[in-house]
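A.B. asks: Have a look at this fold, sequence not included:
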């Protein structure tokens, strides 16, 4: 009966259990892969945050520049109006 049982295991293609060293090595390799994946995703996350921060800084800079430009345009318009008024008053004298 024992020979039939051992023959039955062979027919089912059962594989032997890995040794303790092989199990530890497999676990170590799996941890290494997980750590590399984590580092890669962390690097991608950091890169994304840096890009977002750069875009935000550029956006704030553009808004500040637009505000300055608007104030400069208003000041130039005001100065042009004053000069036109002065020219109009001088042309009446001539």
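C.D. replies: Perfect, thanks for sending it. From a predicted model like this one, the values you see are computed outputs, not experimental measurements.

A.B. asks: CA only for contacts and neighbour counts going forward, please
C.D. replies: Will do.

A.B. asks: In the chain, which helix is the longest?
C.D. replies: Criterion DSSP state H: the longest helix present in the chain is helix 20-93.

A.B. asks: any idea which residue sits dead centre in this protein?
C.D. replies: Closest to where the C-alpha atoms of the chain average out (C-alpha atoms, centre = their mean) is residue 48, at 0.9 Å.

A.B. asks: list the contacts for that residue?
C.D. replies: Counting by C-alpha atoms under 8 Å, 6 or more residues apart in numbering, residue 48 touches no other residue.

A.B. asks: got a list of contacts for stretch 56-70?
C.D. replies: For stretch 56-70, there are no external contacting residues (C-alpha under 8 Å, 6+ apart).

A.B. asks: Please state the offset of it from the chain centre?
C.D. replies: From the chain centre to the centre of stretch 56-70 is a distance of 23 Å (C-alpha atoms, centre = their mean, to the nearest Å).

A.B. asks: second one coming, line it up with the first:
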């Protein structure tokens, strides 16, 4: 009786290993995307809280706001209206 593996057994073993590796890569990629999404959402929440607390603590009745664009958001003041050329704007990407 010969010892060793047939070609079919090797192909099946390699296919199983490839599927396991593909599954691990997919799971890791999903974890990375979720982590980035959580990080960005926490950053946006913190900016909204910062605008709220700055407005409530303002002694000169200035208001702060947050302006959202496609790939960034801006914490702006003074006043309720967003001015893109205001040097006081804090831009977050």
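C.D. replies: Structure's in. What do you need? Since the model is a prediction, treat every value here as computed from it, not as a measurement.

A.B. asks: gap between the residue nearest to the centre of the first structure and residue 6 of the first structure?
C.D. replies: Here residue 48 of the first structure is placed at a distance of 59 Å from residue 6 of the first structure (C-alpha to C-alpha, to the nearest Å).

A.B. asks: And residue 66 of the first structure, by the same measure?
C.D. replies: Per C-alpha to C-alpha, residue 66 of the first structure is found 85 Å from residue 6 of the first structure.

A.B. asks: likewise residue 44 of the first structure?
C.D. replies: According to C-alpha to C-alpha, residue 44 of the first structure stands 53 Å off from residue 6 of the first structure.

A.B. asks: The residue nearest to the centre of the first structure matches what in the second structure?
C.D. replies: Taking TM-score structural alignment, residue 48 of the first structure has residue 35 as its aligned residue in the second structure.

A.B. asks: Kindly report the same for residue 18 of the first structure.
C.D. replies: With TM-score structural alignment as the criterion, residue 18 of the first structure matches residue 5.

A.B. asks: my read is that match is in a helix, agree?
C.D. replies: No. Residue 5 of the second structure is assigned coil when assessed by DSSP: H, G, I helix; E, B strand; the rest coil, not a helix.

A.B. asks: and it, what does it touch?
C.D. replies: By C-alpha under 8 Å, 6+ apart, the contact list for residue 5 of the second structure is empty.

A.B. asks: any idea how far residue 55 of the second structure is from it?
C.D. replies: Using C-alpha to C-alpha, residue 5 of the second structure is found at 73 Å from residue 55 of the second structure.

A.B. asks: and what of residue 6 of the second structure?
C.D. replies: Computed as C-alpha to C-alpha, the residue 6 of the second structure to residue 55 of the second structure distance reads 74 Å.
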